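Chemist: okay, structure incoming, though there's no sequence with it:
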């Protein structure tokens, strides 16, 4: 990308589609380390041994589509309207149903409906609702965004920020326990994230909307130009993504709610 101007790179990042939850557009322009636990592999293994499963905030269904042996009943929810048709197309071969939902609304399923509930990078985990739709003995498995993820990038655009107040793993553990679930696994990882051009930054901030809330190229152009010049001088911009894996179960002796 070294021969392209700031304006050309910005235009590329501002116009490329961001529907779904795949990051293929960043190939050759940005990289991020993968968490060591292999979330997709863990999900696939658990899906093979249950009869009914739910994926919350499925995005475009990209992770769920990789499951080689889906359960008899497979359902996914998605709250961002542009993602819904993408998810339905990706998950049709698995026989999965995709339910469009409203953010923060209760899950539209009966009590104790699922053996397994999974969620990759949920916007917010409604722990009481997760516990409600799990059958006794059921499992919730989720890879979540950790506190201060890609903070270096957020501060490059917005300036210094206060310490992160949300997405702390210990708060998720407490919330899970308050909902009546037992946390059986918790793992954390810090992942090196490298941006090689400002077009990749723009595309990423359009897609990962919580990194810079209200991001637009017009509103943040001076900061983008400063970052562009820094990338040109240093060769890349490095940030760090934070992730945690949490697994919780509903006690097998719980009565159906």
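Modeler: Nice, thanks for sending it over. Model, not experiment: these values are computed from the prediction.
Chemist: alpha carbons only for contacts and neighbour counts from here, please
Modeler: Noted.
Chemist: tell me the helix or strand right after the lengthiest helix in the chain.
Modeler: For the chain, the longest helix by residue count, based on DSSP state H, is helix 221-234. From helix 221-234 onward toward the C-terminus, using DSSP states H and E, the following helix or strand is strand 237-250.
Chemist: so residue 144, which of the three states?
Modeler: Three-state call for residue 144 (DSSP: H, G, I helix; E, B strand; the rest coil): strand.
Chemist: what about the residue nearest to it when sequence neighbours are not counted, distance to residue 143?
Modeler: Nearest residue to residue 144, sequence neighbours excluded (C-alpha to C-alpha, 6 or more residues apart in numbering): residue 121, at 4.5 Å. Separation of residue 121 from residue 143 (C-alpha to C-alpha, to the nearest Å): 6 Å.
Chemist: which of these two has more neighbours?
Modeler: Neighbours were tallied for residue 121 and for residue 143 using other C-alpha atoms under 10 Å; the higher tally belongs to residue 143 (23 against 18).
Chemist: what sits against that one?
Modeler: 39, 119-121, 243-246 (C-alpha atoms under 8 Å, 6 or more residues apart in numbering).
Chemist: residue 236 now?
Modeler: Neighbouring residues of residue 236 by C-alpha under 8 Å, 6+ apart: 194-197, 230.
Chemist: what's the PyMOL syntax to select whichever of those are buried?
Modeler: To isolate the buried ones among the contacts of residue 236 in PyMOL, judged by 16 or more other C-alpha atoms under 10 Å, type:
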select buried, resi 194+195+196+197
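Chemist: from the contacts of residue 236, which land in strands?
Modeler: Counted as lying in strands by DSSP state E, out of those, are 194-195.
Chemist: next up, a second structure to put side by side with the first:
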């Protein structure tokens, strides 16, 4: 329980928690987020079954791919690769995925994919910074699939705007799934399926907020405890009086195919 803990203790705890990888188990008991109904990691594992060669783009710490490979079991592809751009996550993903026979390649998020044309019949990604549709189309074999969960528009913006104030419409509408659909189609891909959901999040203490903003650094760029101490203190008091801070994440699921011809 954190209800009676001091602001200083909670902030210090959130500031000390490690931020590498995409394991969010630290938040257990102090923050919650509803999950999309489609169960991305499990569904990705089902897509791996029968694939010949697969690529996971921006794998983070490799946790989602590791789970998906476990779901696929012995029917997983023989050839699996992953890319990641943040050095601490490259090391973490390599340690986790190498025993599964996955090649992890350090590659900047905004760089061309370091693979040959038509190298994969399945490309996966969970929460890419943005989809590079031309590169995805290039590395997919004809008939191949891109299966990915993207962050949607204005995700967790209740928290973003608590710290930064109201955001302009062009910022709120970034990551719009219909714009991304248009980008996929412009690259010659066919969108076979697109689903979107808005999901409730709750932050039960200020430590969870501090850790979240340190981990998901693009939410409040340049966030530090020192820079936002007054807003953090006010949020701590608000949670104590009103209960959890509520926000909403947005997610959409792409099932995209490269035509056979």
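Modeler: Yes, it's here. This structure is a prediction, so every number in the text was calculated from the model and none was measured.
Chemist: near whichever residue in the second structure pairs up with residue 226 of the first structure, how many other residues are there?
Modeler: Counting by TM-score structural alignment, residue 226 of the first structure lines up with residue 234 in the second structure. Residue 234 of the second structure sits with 13 neighbouring residues when counted by other C-alpha under 10 Å.
Chemist: list the members of the contacts of residue 236 of the first structure that persist in the second structure.
Modeler: Compared against the second structure with both residues aligned by TM-score structural alignment, their matches' C-alpha atoms under 8 Å, the contacts of residue 236 of the first structure retain 194-197.
Chemist: name the nearest of those residues relative to residue 81 of the first structure.
Modeler: Nearest to residue 81 of the first structure among those is residue 195, at 28.2 Å by C-alpha to C-alpha.
Chemist: can you tell me how far the aligned residue in the second structure for that closest one is from residue 243 of the second structure?
Modeler: The alignment partner of residue 195 of the first structure in the second structure, by TM-score structural alignment, is residue 203. Using C-alpha to C-alpha, residue 203 of the second structure is found at 9 Å from residue 243 of the second structure.
Chemist: what's the span of stretch 137-156 of the second structure, first residue to last?
Modeler: Length of stretch 137-156 of the second structure, first residue to last, C-alpha to C-alpha: 30 Å.
Chemist: that should have said stretch 98-117 of the second structure, apologies.
Modeler: In stretch 98-117 of the second structure, first residue to last residue: 24 Å (C-alpha to C-alpha).
Chemist: in the second structure, which spans are strands?
Modeler: Taking DSSP E, the strands of the second structure run over residues 31-33, 53-57, 79-84, 102-106, 120-126, 140-151, 190-203, 245-257.
Chemist: now those strands in JSON lines, please, with extra columns for distance to residue 5 of the second structure.
Modeler: Listed next are these as JSON lines, based on distance: least, C-alpha to C-alpha, whole Å:
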{"stretch": "strand 31-33", "distance to residue 5 of the second structure": "16"}
{"stretch": "strand 53-57", "distance to residue 5 of the second structure": "40"}
{"stretch": "strand 79-84", "distance to residue 5 of the second structure": "37"}
{"stretch": "strand 102-106", "distance to residue 5 of the second structure": "41"}
{"stretch": "strand 120-126", "distance to residue 5 of the second structure": "35"}
{"stretch": "strand 140-151", "distance to residue 5 of the second structure": "33"}
{"stretch": "strand 190-203", "distance to residue 5 of the second structure": "15"}
{"stretch": "strand 245-257", "distance to residue 5 of the second structure": "17"}
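Chemist: how far off centre is stretch 162-174 of the second structure?
Modeler: 20 Å (C-alpha atoms, centre = their mean, to the nearest Å).
Chemist: how about it: buried residues?
Modeler: The neighbour-count check on stretch 162-174 of the second structure (16+ other C-alpha under 10 Å) flags residue 163 as buried.
Chemist: which residue, neighbours along the chain excluded, lies closest to residue 161 of the first structure?
Modeler: Per C-alpha to C-alpha, 6+ apart, closest to residue 161 of the first structure is residue 155, 6.5 Å.
Chemist: buried residues in stretch 216-223 of the first structure, which are they?
Modeler: Within stretch 216-223 of the first structure, the residues that count as buried by 16+ other C-alpha under 10 Å are 217, 223.
Chemist: ok so, going back, and the alignment partner in the second structure of the residue nearest to residue 161 of the first structure, how far is that from residue 171 of the second structure?
Modeler: Applying TM-score structural alignment, one finds that residue 155 of the first structure aligns to residue 161 in the second structure. Applying C-alpha to C-alpha, the value for residue 161 of the second structure to residue 171 of the second structure is 11 Å.
Chemist: farthest-apart pair in the contacts of residue 143 of the first structure, please.
Modeler: Longest span within the contacts of residue 143 of the first structure, C-alpha to C-alpha: 119 and 243, 12.9 Å.
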